[in-house]
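In: Have a look at this prediction, sequence included:
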Amino acid sequence: MNLHKGGKLETTLKNPILSKEDLSKVYTPGVAKVCQAIARDQNQAYELTTKKNTVAVISDGTAVLGLGDIGPKAAMPVMEGKAALFKQFADVDAVPICLDTKDTEEIISVVKALAPTFGGINLEDISSPRCFEIEKRLRDELDIPVFHDDQHGTAIVVLAGLLNALKVCDKNIKDVKIVINGCGAAGISISKMLLRAGAVNLIGVDRQGAISRNIQYDRSHWSDFAQITNPNMENGKLPDVIKGADVFIGVSAPNMLKVEDLQNMAKDPIVFAMANPTPEIDPTIAAPYVKVMATGRSDFPNQINNVLCFPGIFRGALDSEATDINDEMKLAAAEAISSVIDPADLNEKYIIPDAFDTRVVERIRKAVAEAAYKSGVARKNLL
């Protein structure tokens, strides 16, 4: 609690204001020349304002950590924490903004109005399914990157870990059966990321059971999801569809996975149990039955942590003055994270680098900037 007193952030100056001459340059009359330069060429805002290095961390407080809808004021410590991580790991200046509205259109309108100030928008802790439309609309309507970290940050780090886990198990992503438990924002985004990376036999499971195209859904995002997953149209609850699975990825709730389920999986199973703070199965209970185990916790090996992704991906997007964070950039980020671990060092307990590994952000930055340029969304070529 003491660490959070008065908040975790402050504003500092790049250059001190020590004289009337300094004052006249920083503010009137000298600042008018800078304003006129930007008025003539809007892109000059990247060179002459904080836009070049500033991201807004925006939430409505409706899906905060495992706490749920706690409101904008209670969400602020999380957004401040996110901003602190941006600065610590990638030297990105981030501003926490919590909005006192749950209205989709109003959130979109407010963020669009704020956008000229920032080089990127990090959406955070906005409940599903509103988060899908909010992100899509903002990506379509703004000329700066918009990234919902709960969806895509999680998906990128999961793919990075899975690529290395599959190497440990000598399996190919195109051949394995993957079960995703939890079909909210994170589960759907993870699924789409794995499909783009080459996965074929992927099944999403929620409380109602396996998502399948032979079932009608009230939720449009589940109907769309069903069309791209579960190619064999398997039905039933988790214990039914996990039979023969090579990979289990949980973004759901505590204690959803049983030892019997693990015993029914394929040889050398991979289990990512990422419910926080209590995973889908206790890693100590699962240990005798799995080849590779990962969680979202820092007190077990192989922590799947979004902090591995979002600082570097925004660093690369800002440096290349990207207009979007597209699929090519996300895949490049995942591959960059996985590449940090030398193949000779890969093992069951080391498939993902540590958050404090200084190589991570730089690898992601370079890979993302290159992908941004090659895919046509970068204003600046860093190659």
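Out: Noted; the coordinates are in hand. Residues are numbered from 1 along each chain as shown.
In: from here on, contacts and neighbour counts on C-alpha atoms
Out: Noted.
In: I figured C309 was touching A155, is that so?
Out: No - if you go by C-alpha atoms under 8 Å, C309 and A155 don't touch, sitting 9.6 Å apart.
In: Skipping its backbone neighbours, what lies nearest the residue sitting nearest the centre point of the chain in space?
Out: The chain has G153 as the residue nearest its centroid, 1.2 Å off, counting by C-alpha atoms, centre = their mean. Computed as C-alpha to C-alpha, 6 or more residues apart in numbering, the closest residue to G153 that is not its neighbour in sequence is N306, at 5.4 Å.
In: try this one side by side with the last:
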Amino acid sequence: MSSRVPLSTKEDLSIAYTPGVAEVCRAIAADETLAAEYTWTSNLVAVVTDGTAVLGLGDIGPKASLPVMEGKAALFRAFAGVNSVPICLDTTDPDEIVETVTRLAPSFGGINLEDISAPRCFEIERRLESTLDIPVFHDDQHGTAIVTLAALRNAVRVTDRKLGDLRVVVMGAGAAGVAISRALHAAGVGEIVVCDSRGIIHSGREHLNPVKEELATITNPSGLRGDIATALRGAQVLIGVSGGSIDESALEGMADDAIIFALANPTPEVAPEVAHRYASIVATGRSDHPNQINNVLAFPGIFRGALDARATHITEAMKLAAADAIADCVGADLAPGKIVPSPLDPKVSIAVAEAVKAAWEARK
């Protein structure tokens, strides 16, 4: 942090600190909404983790997770001019995490939850959203879902399809898989089938946790049962967010001209060279292959737009608007190997921020 005003004389000090700041304190005490105007909260996000689900590394703890949170802070600043502070909590208890973040919240304009394992991440986000009057956004869920939806919108354009005509198989029912399934449902995808390590999720399956029980109510309308190969028969789209692997034989039952997003990183569920044997469009989570599904396309602009709009939460309409904005940034370059813009394209965060802000303002 550096001062935007000089601090070289006694008069400077009297304005920047005591007694000058007392006037600002009095103003905010009389009207708390002025905090966003007179303090850094209007441009400051907390990046909060407990280190339990870091990248592909898993539960490595809060200290080892700090480099990822610092990297996230660098991306916030570079791509959207948003300041952020990494906060790595030495607890995995949802009650303690919610209490700690709630107590810290007055210093921030938004909360970015990061790398918290499922299913605890769903409860933590839900409770914070209901408690706080600033945006709360779990990027592993919603950032991944938004960019995936943007990529799918463009993929169906390339293959001359419609979202409503698709059967999409999502492999993985963790944070990303659940959020992607919900986003696809909200966007009007025709049929969604979700598989976890035990096979297809359906309403009659035993031992489903509450999140998967809810997921079963909005997916698999045909009541399919069985493994991933069964789910993929006739499917036009496969989205992998499991960290596992899919045998090539399971891909043989997919529809012609298929779409495969194998997003596990660093090792995709299906190797790109194998995926191309069955799909006309292939995306991964890796930067060394075309069509990288990268959350940096979403989260900087989403927070920029939410902060600029003084939003109190992130709505579903804001998420869908962000996905549309990302998809539209590809423009005339749209092709099988170009269904998402480059993460380094400076126009993306601007477009996403404008779309998110407009979606918030349109709700009134």
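Out: Nice, I can see it. Since this is a predicted model, take the numbers as computed values, not measurements.
In: Quick TM-score on the pair, please.
Out: The pair, once superposed, lands on a TM-score of 0.98 when counted by TM-score structural alignment, normalised by the length of the second structure; 364 aligned residues with a C-alpha RMSD of 0.9 Å.
In: wait, what's in contact with the aligned partner of the residue nearest to G153 of the first structure in the second structure?
Out: Counting by TM-score structural alignment, N306 of the first structure corresponds to N295 in the second structure. By C-alpha atoms under 8 Å, 6 or more residues apart in numbering, N295 of the second structure lies in contact with 139, 143-144, 147.
In: And the strands in the stretch 201-350 of the first structure?
Out: Using DSSP state E, counting those that start in this stretch, the strands of the stretch 201-350 of the first structure run over 201-206, 209-210, 247-250, 270-273, 292-295.
In: Dump those strands to a markdown table, plus distance to P231 of the first structure.
Out: Output for the strands of the stretch 201-350 of the first structure, formatted as a markdown table (distance: least, C-alpha to C-alpha, whole Å):
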| stretch | distance to P231 of the first structure |
| --- | --- |
| strand 201-206 | 6 |
| strand 209-210 | 12 |
| strand 247-250 | 16 |
| strand 270-273 | 21 |
| strand 292-295 | 25 |
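In: To K374 of the first structure, which of those lies closest?
Out: strand 201-206 (29.2 Å; C-alpha to C-alpha).
In: name the element the corresponding residue of the first structure for S14 of the second structure belongs to?
Out: S14 of the second structure maps onto S24 in the first structure when the alignment is built from TM-score structural alignment. Assessed by DSSP states H and E, S24 of the first structure sits inside helix 20-26.
In: ok, now L66 of the second structure?
Out: For L66 of the second structure, the host element (DSSP H and E) is helix 61-80.
In: Now the element after that helix, going C-ward?
Out: Following helix 61-80 of the second structure in sequence order, the next helix or strand is strand 83-88 (DSSP H and E).
In: Mind listing what's buried along stretch 153-173 of the second structure?
Out: Buried residues in stretch 153-173 of the second structure, counting neighbours by 16 or more other C-alpha atoms under 10 Å, are found at 153-158, 163, 166-173.
In: Next: stretch 328-339 of the second structure.
Out: Neighbour-count burial for stretch 328-339 of the second structure [16+ other C-alpha under 10 Å]: 328-330, 334-339.
In: Let me see the ranges of the helices in the stretch 51-200 of the second structure.
Out: 61-80, 94-104, 120-131, 139-158, 175-187 (DSSP state H, counting those that start in this stretch).
In: hang on, the earlier thing: which of the contacts of N295 of the second structure show up in the first structure as well?
Out: Compared against the first structure with both residues aligned by TM-score structural alignment, their matches' C-alpha atoms under 8 Å, these retain 139, 143-144, 147.
In: Including distance to A74 of the second structure, could these go into a markdown table?
Out: Formatted as a markdown table, those follow (distance: C-alpha to C-alpha, whole Å):
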| residue | distance to A74 of the second structure |
| --- | --- |
| D139 | 15 |
| G143 | 17 |
| T144 | 19 |
| V147 | 20 |
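In: Just the buried residues of the residues you listed.
Out: Here, 16+ other C-alpha under 10 Å leaves 139, 143-144, 147 buried among those.
In: Flag every buried residue along the helix or strand that comes right after the helix holding S24 of the first structure.
Out: Note on helix 20-26 of the first structure: by DSSP H and E, the next helix or strand toward the C-terminus is helix 31-40. By 16+ other C-alpha under 10 Å, the buried positions in helix 31-40 of the first structure come out as 35, 38.
In: Other residues contacting helix 31-40 of the first structure?
Out: 24-25, 44-45, 48.
In: which of those residues tops the neighbour count?
Out: Each of these was scored for neighbours by other C-alpha atoms under 10 Å, and A45 scores highest at 20 neighbours.
In: for that one, what are its contacts?
Out: 38, 51-52.
In: quick check: the helix or strand that contains it aligns to which part of the second structure?
Out: Counting by DSSP H and E, the secondary-structure element that holds A45 of the first structure is helix 45-48. In the comparison with the second structure, helix 45-48 of the first structure aligns to the range 35-38 (TM-score structural alignment).
In: quick one: that stretch to the first structure mean distance?
Out: By mean C-alpha distance after the TM-score superposition for the first structure, the fitted stretch 35-38 of the second structure averages 0.4 Å away from its aligned residues in the first structure.
In: Might you calculate how far that stretch sits from the centre of the chain?
Out: Relative to the mean C-alpha coordinate of its chain, stretch 35-38 of the second structure is positioned 27 Å out (C-alpha atoms, centre = their mean, to the nearest Å).
In: against the second structure, where does stretch 348-362 of the first structure fall?
Out: Mapping stretch 348-362 of the first structure onto the second structure (TM-score structural alignment) gives residues 336-350.
In: Just the residues contacting the matching stretch, thanks.
Out: Contacts of stretch 336-350 of the second structure (C-alpha under 8 Å, 6+ apart): 79-80, 150-152, 154-155, 158, 280-282, 290-294, 296-298, 300-302, 325-327, 329-330.
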